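S.K.: Got a predicted structure plus its sequence, pasted below:
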Amino acid sequence: MARKVKKKMPGIRVFVAFLLKVGIAAFVYKSIIIPGYQHIFEKEYDDKTSSYSSLKITPDPSVSTSSDKLNSPNAILIRLIDHTILMQKNSEEKIYPASLTKMMTAIVAIENLPDLKEEIKLTNSTFQGLYEADASMAGFRPGEQVMAIDLLYGVMLPSGAECCIALSDQIAGSEQNFVKIMNQKAADLGMDNTHFENATGLQNKNHYTTVKDLAILLSYALQNDTFREIFTSSRYFTQPTNKHPGGITFYSTMFEDLNNQNIIDGEILGGKTGYTDEAGLCLASLAKVGKQEYILISAGAKGDHYSEQYNITDALAVYNNIRK
């Protein structure tokens, strides 16, 4: 019996030694290896986000339209594949973005929503001040329970301010807290001349950006499949809700303003309009000409909802003058 116990002791020692080695290895992995990988990940993330802020300003003969002929005092045209600027006009001048703000609202919401099918309840406070400010609305009502994905389409197609507030409250607890996330995202992307004060684009002197910064934002956001799907949709049918048993049909303001016009040897794939008295007529659009995709951001055109849509006129002129 003593002989058997003696044989077991070395085995126990080996087992204990093995556990110690595992513990030491785990500690080393946690304290050295994991931070190392985290550093690499952070570098890769920095490289990815910085690529959107390092747009190359390169003369390119592909565009024959002079920027001086545009109605918009601020504009920038980007070839999406390599982020090369093909045409620009006062692209780093401060502008008011109006509802082009909602591109940031949408991408931040998409990236922070765990479930796009989650139901979100709109309350009376959701609508507070929006009607008085003459904000664009999607058509939802207080007490309505709406899926997050439907709110996102409501943000982008009919430019619904109540959808922006509902998403802000759900994600960050308040619009003010949500705007902090928007500004952090802008900083991460290198949008150095941008500051947001709200999620809707309502006029505020401290709510500003540049068309170049908006080009950085849109080129980034279009990498997200959900954002791209929404951005390129001409209409959308929401799910039935407790207030709208038949759902609501949304129509893209850009496609409505486009009014079946299109470009030669190409197609305007999607876009977002914006307008306030101070911002003028604005447009962020995506088009395919030949085999390439292009982004055009324009802002500040004279006119209003009842005049000729000079932001659309400019987009057609620029895209039609791209030579493949």
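M.R.: Everything's here; your move. Numbers count the residues shown, from 1 in each chain.
S.K.: contacts and neighbour counts: CA atoms only from here.
M.R.: Fine.
S.K.: who's in contact with the closest residue in space to residue 108 that isn't next to it in sequence?
M.R.: Nearest residue to residue 108 in three dimensions, chain neighbours excluded: residue 182, at 6.6 Å (C-alpha to C-alpha, 6 or more residues apart in numbering). Residue 182 makes contacts with 104-105, 108, 196, as judged by C-alpha atoms under 8 Å, 6 or more residues apart in numbering.
S.K.: Next one for the comparison:
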Amino acid sequence: MMVISLLFPMNVQADQVVADVAAPHAILMEVSTGTVLMEKAADEKVHPASVTKIMTMLLIMEALEQGKIALNDTVTVSEYAASMGGSQVYLEPYETQTVETLLKCVAVASANDAAVALAEHISGSEGDFVKKMNQKAAELGMKNTHFVNCCGLDDDAHLTTARDVAVMSREILKNHPQIHEYCTIWMENIVHTTARGDFEFGLSNTNKLIKQYEYATGLKTGYTSVAGFCVSASAKKDNIELVAVIMGGADSKSRFQDAITLLNSGFACCSLYQDTDPVPLPELPVKGGVADTVTLKYAGTFSYVFTDGTNLNQIERTMELTEEIQAPLEKGSEVGRLVYRIGGTEIGNTKILTEQAVEQAGFSDHLFHTVHSFLL
């Protein structure tokens, strides 16, 4: 088992920390568990500006993982993508770039034209890509979010909340950590390949926390005159990963300071418990199967975040396991759980699953076992 406690205790109350946040909307979430540590008007609908691109990047990463696209794919920029205003890298119609280069343009420079070019490459049109964005938002339980475009340009119907931004941020940070490779690039040059020839263009990270905050790992900034200054700021210290979302900040400097205030307070009050050495699992007897037993596995590693100074050594583990199971048995069948408690109160559990399928034994199987037992 691994217990990670930070060196300094929580000495600032969450209410006071939230009061110190200047922005009207904010939330702090621990990434591994999704525990919300602090929040301020986190469910009020707001314009997200380019923080929208977190969902865009999430769908890009999923498409890469599923093999629908590849980093070295060549993307031809459409006239529509090249026409995007706002933050851009000045792609030209019919210019070609790789998926990876365009992803860097989105993650580092918050480029609207690159975001639309990738959306079209994945879904054929920005409209169809936005449908996928809203479908994913629904899957993640982002009840107060509706996307109209993939880059965050202002629209009366393009809305989200600080909480929903934290949810989609957690999803990409937890399941696609390679996004850090792009979000932490400070400066890099790309090469425009156009009918006029090749020329370099410099990317500069819009997230100044990458240089200003030693634990920063990402994730995305945003600004429009309607949305104000926004940021979803991820950071990691001593294996504790947090994301602070600030929406509607008055200026760029204050949004970053608000994020630092939340992150520092979170690191000060968090203790993370991870059971990296769970109770050994026995083989489970199987009745009426071609095999007499089946091996077991845990569904995952249990983790839990405490913010109240709890002594993590007081956590008790109890295995609840079916004594015998009847064939046929599918692989991955749930047969029990490992339960974690403090003072008799359950704080969570990890499912116990079968590692193999076991078919039901037929007459010939029973005959074989009878003869085999007789010969022994």
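M.R.: Alright, I've got the coordinates. All values reported here derive from a predicted model rather than from experimental measurement.
S.K.: Checking my notes, residue 260 of the second structure in a helix, right?
M.R.: Yes: going by DSSP: H, G, I helix; E, B strand; the rest coil, the assignment for residue 260 of the second structure places it inside a helix.
S.K.: Matching it against the first structure, which residue comes up?
M.R.: In the first structure, the residue matched to residue 260 of the second structure (TM-score structural alignment) is residue 316.
S.K.: so its match touches residue 262, yeah?
M.R.: Yes: contact criterion C-alpha atoms under 8 Å: residue 316 of the first structure and residue 262 qualify, at 7.0 Å.
S.K.: tell me which element the aligned residue in the first structure for residue 229 of the second structure falls in.
M.R.: Residue pairing (TM-score structural alignment): residue 229 of the second structure is matched to residue 281 of the first structure. Secondary structure assignment for residue 281 of the first structure, by DSSP states H and E: strand 280-289.
S.K.: Give me the residues contacting that strand.
M.R.: 97-98, 100, 264-275, 293-304, 309-312, 315, 319, 322, 324.
S.K.: all strands for the stretch 51-200 of the second structure, in order.
M.R.: 74-76, 96-98, 187-194, 197-204 (DSSP state E, counting those that start in this stretch).
S.K.: Let me have those strands in JSON lines, extended by mean neighbour count and distance to residue 38 of the second structure.
M.R.: Output for the strands of the stretch 51-200 of the second structure, formatted as JSON lines (neighbours: other C-alpha atoms under 10 Å; distance: least, C-alpha to C-alpha, whole Å):
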{"stretch": "strand 74-76", "mean neighbour count": "18", "distance to residue 38 of the second structure": "41"}
{"stretch": "strand 96-98", "mean neighbour count": "18", "distance to residue 38 of the second structure": "40"}
{"stretch": "strand 187-194", "mean neighbour count": "15", "distance to residue 38 of the second structure": "32"}
{"stretch": "strand 197-204", "mean neighbour count": "13", "distance to residue 38 of the second structure": "31"}
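S.K.: Go through the ones you listed and name the closest to residue 337 of the second structure.
M.R.: In terms of C-alpha to C-alpha, the element of the strands of the stretch 51-200 of the second structure nearest to residue 337 of the second structure is strand 96-98, at 45.9 Å.
S.K.: what distance separates that closest one from the centre of its chain?
M.R.: Offset of strand 96-98 of the second structure from its chain centre (C-alpha atoms, centre = their mean, to the nearest Å): 27 Å.
S.K.: Average offset of it relative to the first structure?
M.R.: By mean C-alpha distance after the TM-score superposition for the first structure, the fitted strand 96-98 of the second structure averages 0.3 Å away from its aligned residues in the first structure.
S.K.: Could you give the residue range in the first structure aligned to that strand?
M.R.: Counting by TM-score structural alignment, strand 96-98 of the second structure sits on residues 145-147 of the first structure.
S.K.: which residues sit against the matching stretch?
M.R.: 116-122, 239, 241-243.
S.K.: Equivalent analysis for stretch 213-227 of the first structure, please.
M.R.: 52-53, 55, 76, 78, 80, 83, 92, 103-104, 106-107, 110, 186, 189-194, 228, 295-297.
S.K.: ok, back up a step: sort out for me which of the contacts of strand 280-289 of the first structure are in helices.
M.R.: 310-312, 315, 319 (DSSP state H).
S.K.: ok, and the most crowded of these?
M.R.: Using other C-alpha atoms under 10 Å as the neighbour criterion, residue 311 leads these with 29 neighbours.
S.K.: OK, contacts around that residue?
M.R.: Neighbours of residue 311 of the first structure in contact, by C-alpha under 8 Å, 6+ apart: 71-72, 281-283, 298-299, 301.
S.K.: Map residue 211 of the first structure across to the second structure for me.
M.R.: That one, residue 211 of the first structure, aligns with residue 162 by TM-score structural alignment.
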